[in-house]
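J.: next come a sequence and a model predicted from it.
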Amino acid sequence: MIHDQREEKFRQIVENKFQIYNSLFMSLPYDKMTNIGMLLPFLCEESRDGYQKGKTPVEIVEEFFTSHTDLQTEEQKLELLFKIIQYIERQVVLFDSIEDAAFPSLHSESDNGTITNLYERAYHDHKLEKVREKLKDFTVKVVFTAHPTQFYPSSVQRIIHDLRHAISSDSITNIDMLLQQLGKTPFVNKEKPTPIDEALSIIHYLRYVYYDSIGELFDKIKKIFGNSHDYLHEDIIQLGFWPGGDRDGNPFVTAEVTKRVSEELRSAILKSYYANLKDVRRRLSFRGVSEVLGKLSAELYSAIFRNEKLSSENILKHLNEAEEILVKEHNSLFLEVLTNFKDRVKIFGTHFAALDIRQDSRIHQQVIDDVFAKLFGNIDADYSEKYNKLIEYSGKAVADDFEDIVKDTLINVQQIREIQDFNGIRGMNRYIISNSDAVKDVMNVYTFFKISGYQDDEINMDIVPLFETMEGLANAENVMLDLYQNPIYKKHLQRRGNQQTIMLGFSDGTKDGGYLKANWEIYKAKEVLTKISEENGIKVVFFDGRGGPPARGGGKTHDFYASQGKTIANNKIELTIQGQTITSIFGNKEQAKYNFEQLLTAGIENDVFKNSKKDLTENERKLIIELAEISYKKYSDLKAHPMFVPYLQEMSTLEYYGKTNIGSRPSKRGGGDELKFEDLRAIPFVGSWSQLKQNVPGFFGFGFAMQQLKEQGRFDEIKNLYRGSDFFKTLVLNSMMSMNKSYFPLTYYIKDNAKFGDFWQILFEEFTISKDIMLELTGFKILQQEDFLSRKSVKIREKIVLPLLSIQQYALMKIQKGEGNIEAYKKLVTRSLFGNINASRNSA
């Protein structure tokens, strides 16, 4: 019944509104775009019917030109295709805004995964005290990354924000004006953004979305579970920040950039306090209180505009003084207004979001080698000699004695003290090491601090290994065991409260091992790292490097975390979000609050409401291992296929990602011209499969593994696993999401390609096997049958972008054949990337 009501509501407030405003949109007088709105449905129809009949994109687009236009020259046709792309891009923005505006109406306070729902369940099961106990030390941390999956420039993002509000109030006049503005606003950055640009773009969200949404959510938790601070700590929801600190593979992030971003974060939170304090003072205009708050306002002003130091402790001291006067002399009038402000100061400190540093272990080794050679002159020393000498070195390496990355790394480590002094210890408190697979990778970072003049007790930083490849995940147990036994590192951990954060990379894991194998290896790694951490008296926190689509660790995040059993440490949920995931999942106050709640309750449910489906039996475990190994072999064979990298290079958009000017970092690691699999970044890798509508990393090998067991007469075992394990069920449903966003008819033409036909057939056969067997397993008639909101959203978005996909494939085919204006066709491919990616925003 509720399902039917929501489906009808979606039809009314999303589908119908899109039709209405799209018709308004079609009649707007854009430059040279007057008749696009009338032509577009014809291209859409030609595409839909043509692919079902096995036509190629070239045949479809050429038939569109012949039947519906009188264009003769290639130049005229190219101009029309570019205009169609611009038009579709704006249709996507319109649909985004309508869907965002509908969010509060399509979600209820009592939905599964909300704080209200958690309270009701706990109340009925007599587990309120257990929930309060868990709330005492549980934390959710969302870390914003600069990974380039968002194609909207900031000017367009602001229009989306305003358009959402206009649609919420059904203001036709405002919508009309904003759509006109949208029609004339460029969607493309002329130049690549700098790391500072990326940071400022996300800081905008911190100020205008998260300051309020997190503050209000904290207040909501207090009200629902009882206004007692005995069970609630202000760090329950934390924010992390990578732009300006993540230098892994990004030569444009320097120590100077890191320093500047830390200043921008501090300035942003102080400005938020200053604005918030104006509202507080409007209510608390009483004698005594007013004077104290006036003094605080002046100090905030000086800290913002004169860069004077102001700690959160100092701010709270003023607020406590004001509170005392308010309670004693003014009957606690408007006390809640002051308390809410105090809570925000405790939550955000003077840092707003904690700025992480991240760098690749291979760069660290280069720094260690160069510093050792400079200080001791022996370039042939083995690692243990280097390490022992450097860790005991009593001097301080002078950064100016070195060049480039070595100099910058040392300056960066040396300035951490100053950043912590201004932003607070919480403002910068960890150093993440990409591609960790040995103890030395962690100890090298500890050594940096020692050679930079830090005493042991001055290293107020967590050192966080990131295990992301199959090899790294396999080594994780031995690495951490050795670290926990290392006398120097053991003392460091004691000073850090015996807590160790370990990061696990879903994106690169999936790229390396395939969907099922990567998820299982990460699950297994978490289990074994939980066990050895507990045995060594260490509280372990897992930090998940997750992306948007399931192939990069995304999918239904609440279901994923709620499916982890008691064998995995559940002290904190911490994950990265990026690009369109920021705008689509956490892009406005309502969505942000809802999705923070989903994460929070997923972690609490795991401890409070035990459920046999969360814990794997020995037989379930053996079956998943068997399936994972079969799928890994199938995926590994695909990776080893001689056409694998050439197919991505020649038939996909892989090489066009670097030309989109959406991110500051290069689209691949390594500086050579030759494209190697290991140098591929996960985002362009997964994104290229997505642009082909093949989504291979999200399913390949999974269906094959199940089919193998079915042929052995063991399908009932898999059915029991699906029914009995939430973890396995979540993987199946997320994989089905990947397949639902695939559309192989788009590339049917490749099956006849002399070079790549056989390779395409391998992909198509695996898709068909996976789809059929997963539908049989779940009993669904269609993919994503139970997730109707996401399914309907996907369906509308796929319809919007189908002509865009036709144009992109048309251009790729022209390039492959070497026909016509190749440079123009390359630009056409790059431009069509934008709308396709933006339309896929709900992939997470």
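T.: Nice, I can see it.

J.: can we go C-alpha only for contacts and neighbour counts from here?
T.: Will do.

J.: contact partners for the residue positioned nearest the centre of the chain?
T.: The centre of the chain sits closest to I577, judged by CA atoms, centre = their mean, with a distance of 2.2 Å. Taking CA atoms under 8 Å, 6 or more residues apart in numbering, we find I577 in contact with 142-145, 546-548.

J.: so who does the closest residue to L746 other than its chain neighbours touch?
T.: Distance criterion CA to CA, 6 or more residues apart in numbering; nearest residue to L746, sequence neighbours excluded, is Y51 at 6.2 Å. For Y51, the contacting residues are 57, 745-746, 748, by CA under 8 Å, 6+ apart.

J.: what about Y51, distance to Q414?
T.: Distance from Y51 to Q414, counting by CA to CA, to the nearest Å: 59 Å.

J.: what segments of the stretch 551-700 of the chain are strands?
T.: For the stretch 551-700 of the chain, applying DSSP state E, counting those that start in this stretch gives strands covering 572-577.

J.: helix or strand: which one has the residue nearest to L746?
T.: Using DSSP states H and E, Y51 falls within helix 36-52.

J.: on that earlier part again, can I get the contacts of Y51 in CSV with distance to M643?
T.: CSV is the format used below for the contacts of Y51 (distance: CA to CA, whole Å):
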residue, distance to M643
P57, 22
P745, 21
L746, 20
Y748, 17
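
J.: that older thread, who does the very next helix or strand once past the helix holding Y51 touch, helix- and strand-wise?
T.: Sequence-wise, the next helix or strand downstream of helix 36-52 (DSSP H and E) is helix 57-68. On a contact count with 3 or more CA pairs under 8 Å, 6 or more residues apart in numbering; DSSP states H and E, helix 57-68 meets helix 36-52, helix 788-817.

J.: take the one below as the second:
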Amino acid sequence: MPQLWKPANWSDRLAELEARTGDLKEAPLRRDVRSLGMLLGEVLREQAGDAFFQRVEDLRLNAIRRRETQAEGQQQQADALMQSTVAGVHSLPVDEAYYLTRAFAFYFDLINLAETNHRKRRRRSLQLHNSEAQRGSLRGTLRAMREAGITAEEALAYLSRIFVVPVFTAHPTEVARRSVLFKRRRIGEFLAHLDSIPLPDEEMQDLENAVTAEITALWQSDEVRSRRPEVADEIKMGLDYYEVSIFETLPRLYEEVSAALASEYGLTLDAASLPLMLGFGSWIGGDRDGNPFVTPQVTREAIHEARTRLLDFYLTRVQQLIDLLTTSAQQLPVSDELRTRLDNYLAEIRVGEDVLFGPRFQFELYRRYLACVRARLLRTAGHAAPNADSLEASLAALPPYCSAHDLMEDLSVLRRSLAAHRGERIAETLVDPFLLLVRTFGLHLHTLDVRQHARIHRKALEECSAWQAGSNENAVEIPQHLSPSTLDVLDTMRAIQEVKASCSPEAIRQYVISGAASASDVTAVLWLARLAGINPAGRDGDPGLMPVPLFESIEDLRNAPEVCRELWTNPAYRELLASWGNTQEIMLGYSDSNKDGGMLTSTWEIFRAHRALHQVAHECGITLRLFHGRGGTVGRGGGPTHRSIYAQPVDAFDGQIRITEQGEVLNFKYSDVVLAERNLELMIAASLDALARPNARQPDGHQTGVLEPAWESAFDELSSLAYDFYREQILHDPEVLQYFEQATPVSELEHAKIGSRPSRRGGKMSFDSLRAIPWVFGWTQSRLLIPAWFGVGHAFTAFLQKPGGAELLREMLTEFPLFIDLVRNVEMALAKADLGIASLYSSLVPDAGLRERVFTKLKAEFERTREALLTIAQQDDLLQNNPVLARSIRLRNPYVDPMSLIQVDLLRRKRALVASSNGAASPELDAIHRAIAGTINGISAGLRNTG
């Protein structure tokens, strides 16, 4: 086989990488996809035989023919093609169906890697053309601000208000195993290296061989877990991204900010002089709402593991400084400040400098000083010295760092000395990035949020009040006759108290209250915290423990402003607010509000709550920080980052924002340094854009974010129409839930071993017990994506029938960011959905009458939504204005479809087997479970969603 990546000439390859528009810029992606597909085919033939490869090809070609026939309007022939393919799949043994699924899933793994590599490629291309700053980039946002008349001083003031905190969560966690993710990253690294110009033939062949070997290794590995992951596994997976990308990304990102300020405003600020714009958080190991496996001990371990990872990284960086910072006192002196601090360290261990170091680092005082810093870090990390005679053992008497401030001061002393003695370049290159990392991560890496449901707290409060009136300072003996849930709450509070008494009390700052509905839900947490010996007030380096109410249902979102007014006007609570810098964090739930009221109403009520909460906060003199609980899919608040942040209400954003990063998107966003940098830049740039609103200062005032009265009235009406329709047709129709259980693979979540958390809160499935994640998961896997669009079509259609309705909605689609975000997200979901495949899933419902009634209803609303959206957008087709996404979906569908057909057949086989064996376990059932898990993995990879 000729070399797949070898160009005809290297000039053409360079032109592709530099191309800004047209087919030329997409040529490298097409080559990667084609080459990876050919290598996968080679591996399949080698590993499974020519006959197996031919079956894969037959399935793929049938899927393509069905799509083409359907596009030509020949639905009957398309249905016949699908039925013949289903019959062929049904004749296969389970293990062969499983391996066919694996083949298609592997194709998507490789295609996703190719698309990821192309995103990195396009980012580099943009960086080569700084004059073409795009909206969404920092440079583009700053340019818009400058052109709108915002001065350099104002721009810096805006930038100093930005603080973005991505919060990693495990649910629904990445489907693939951790070891598989590592193998994928290796292939991604090889692909990136193939873009090097020029490459000798031998090196290119070696890279191609390496890619083939990794594909082979992937094929021979179990791509899904044989056991459900434990929380400890999820903790490790979340922490991996710091080492994979984030530690390296941050200094580069701040350098990009500096370069953008220099380019657009002529400001020369180094990264060390910039305001801190990013922090990180996690729920993994702290989110116990409905997850019995997140125990107080797990929370302790999560904090310990994060701290250990960070300190080990710091130790590596300090050792790097020791290795590189070889400046000699015979060449340049050090500052008196550094010399004094070194002498003080030596005095603490009572060993003379010459005795301690001997000939080691004789004139290299920076290295001697850093040896002391490293010794303190070793003590902080709890590492023992390797042997009694070593330098580290002699320095082990130095005290550990008990605050990040102490470590920063030691590093700052080093930096000042270098800067004062012609070492500014060295300081900028070696010390400043380290200082930035310590400023960002402290000694704890990220804040771990603890989360529990309000009803659990209410029960605990009721039980505890019988034996304890409360104590503001001292913990009390806990009687063991309390219920298990109450004991868990109190044990959790004790674990928090231990963290607060440690050297990193900032490791836990927020306590999130799911299902918050009243001010008493917040004060209950404060009472329980004090009972366990926690002082919620911030003091002496401890930021305190802030209860964060999470408003999830439509009703709770509507009541949130008055609940917070009651809270913020309470004199006792005002004292706590003062200790937190008069700042309050509130969390808004996207997933549950969507399940409760549908896509359109959820979007609008979150917007209204956001705006009203800021108004109440302003009246009460409170700085409000909102925590947006977004998921990865549209049905759970997902969508393009910049567009969603910019869609926040005008004058209801102070620059601080926390956003959940769900497990399903972590690998997509943080698996590589370039991707992580782009994702974090997007969040900073979008926040700056939403805060400064440069569009509002331009003469045309295009998409300023200002909500016109007519638009608000229209949104109110649309929301009311959608809400009533959604509640009547979905929540209040018991047949829908019955259909959902039977026509989707939602019940397979427990066998798919995706995450540690149960899919529902115990008992028989109901809309109350069913979590939002499996609700979205089931509809996504069955290719209907109901949560992302149901009710929208009904509301749009009714509004379009009003005089002037179409014109008003088109005006909103042109000018109002929230409506733009809503419509484009719905459009994307409609494009990913497939009624033909969904009808096949509906055949799993045994009751023909129920099947027909529900599917007919869902299909009618789908068609209504599609038609209304195209009418408003004045388009002939979905994604007409987003050809890149349209092409990606069009190319993916023929590869997703076979896995859907196999999944339906496996579900049918499983149900027949369970019925015939009365649910008894068997090797055959285990094999089906494994195969179904494979289809879930493959469809998720194909759609780039799990739920």
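T.: Sure thing, it's come through. All figures in this text were calculated on a predicted structure; none of them were measured in a lab.

J.: what TM-score comes out when they're superposed?
T.: After superposition, the two chains reach a TM-score (TM-score structural alignment, normalised by the length of the first structure) of 0.92; 821 aligned residues with a CA RMSD of 2.7 Å.

J.: pick the most buried one from the helices and strands packed on helix 57-68 of the first structure.
T.: With neighbours defined as mean count of other CA atoms under 10 Å, these peak in mean count at helix 788-817, which reaches a mean of 20.

J.: next, the buried residues of stretch 864-883 of the second structure.
T.: Judged by neighbour count (16 or more other CA atoms under 10 Å), stretch 864-883 of the second structure contains these buried residues: 864-873, 878-879.

J.: farthest pair in the residues you listed?
T.: R864 and L879 (16.7 Å; CA to CA).

J.: which of the contacts of Y51 of the first structure fall in helices?
T.: Residues from those lying in helices, with DSSP state H as the criterion: P57.

J.: separation between Q468 of the second structure and E498 of the second structure?
T.: 21 Å.

J.: P745 of the second structure too?
T.: Counting by CA to CA - P745 of the second structure and E498 of the second structure are separated by 42 Å.

J.: just R425 of the second structure next, same as before
T.: 42 Å.

J.: neighbour-wise, which of those two wins?
T.: E498 (14 against 11; other CA atoms under 10 Å).

J.: which residues in the stretch 151-300 of the first structure form helices?
T.: Secondary structure of the stretch 151-300 of the first structure (DSSP state H, counting those that start in this stretch): helices at 154-168, 172-184, 195-205, 211-225, 255-283, 289-305.

J.: for P29 of the first structure, find the nearest of the ones you listed.
T.: Per CA to CA, nearest to P29 of the first structure of these: helix 172-184, 7.8 Å.

J.: G442 of the second structure: what's it in contact with?
T.: 403-405.

J.: and the counterpart of K802 of the second structure in the first structure, how many neighbours does it have?
T.: In the first structure, K802 of the second structure lines up with Q712, judged by TM-score structural alignment. Applying other CA under 10 Å, we find 8 residues neighbouring Q712 of the first structure.

J.: does Y515 of the first structure touch A551 like I think?
T.: Yes: under the contact definition of CA atoms under 8 Å, Y515 of the first structure touches A551, with a separation of 6.5 Å.

J.: overlap in contacts, these two.
T.: 697-699.

J.: neighbour count and distance to H492 of the first structure for these - can I get that in JSON lines?
T.: Shown next, in JSON lines, are those (neighbours: other CA atoms under 10 Å; distance: CA to CA, whole Å):
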{"residue": "P697", "neighbour count": "28", "distance to H492 of the first structure": "39"}
{"residue": "G698", "neighbour count": "28", "distance to H492 of the first structure": "40"}
{"residue": "F699", "neighbour count": "29", "distance to H492 of the first structure": "42"}
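
J.: so which of those residues are in helices?
T.: Among those, no member lies in helices (by DSSP H).

J.: how about the contacts made by V645 of the first structure?
T.: 675-677.

J.: that one matches what in the second structure?
T.: Checking TM-score structural alignment: V645 of the first structure goes with L737.

J.: over to R426 of the first structure?
T.: Match for R426 of the first structure (TM-score structural alignment): E506.

J.: am I right that its match falls within a strand?
T.: No: assessed with DSSP: H, G, I helix; E, B strand; the rest coil, E506 of the second structure is helix; it does not lie in a strand.

J.: tell me how far it lies from C402 of the second structure.
T.: 12 Å.

J.: and if you look at D222 of the second structure?
T.: Relative to C402 of the second structure, and taking CA to CA, D222 of the second structure is found at 44 Å.

J.: what does G238 of the second structure give?
T.: On the measure of CA to CA, G238 of the second structure and C402 of the second structure end up 25 Å apart.

J.: go on, R494 of the second structure?
T.: For R494 of the second structure relative to C402 of the second structure (CA to CA), the value is 21 Å.
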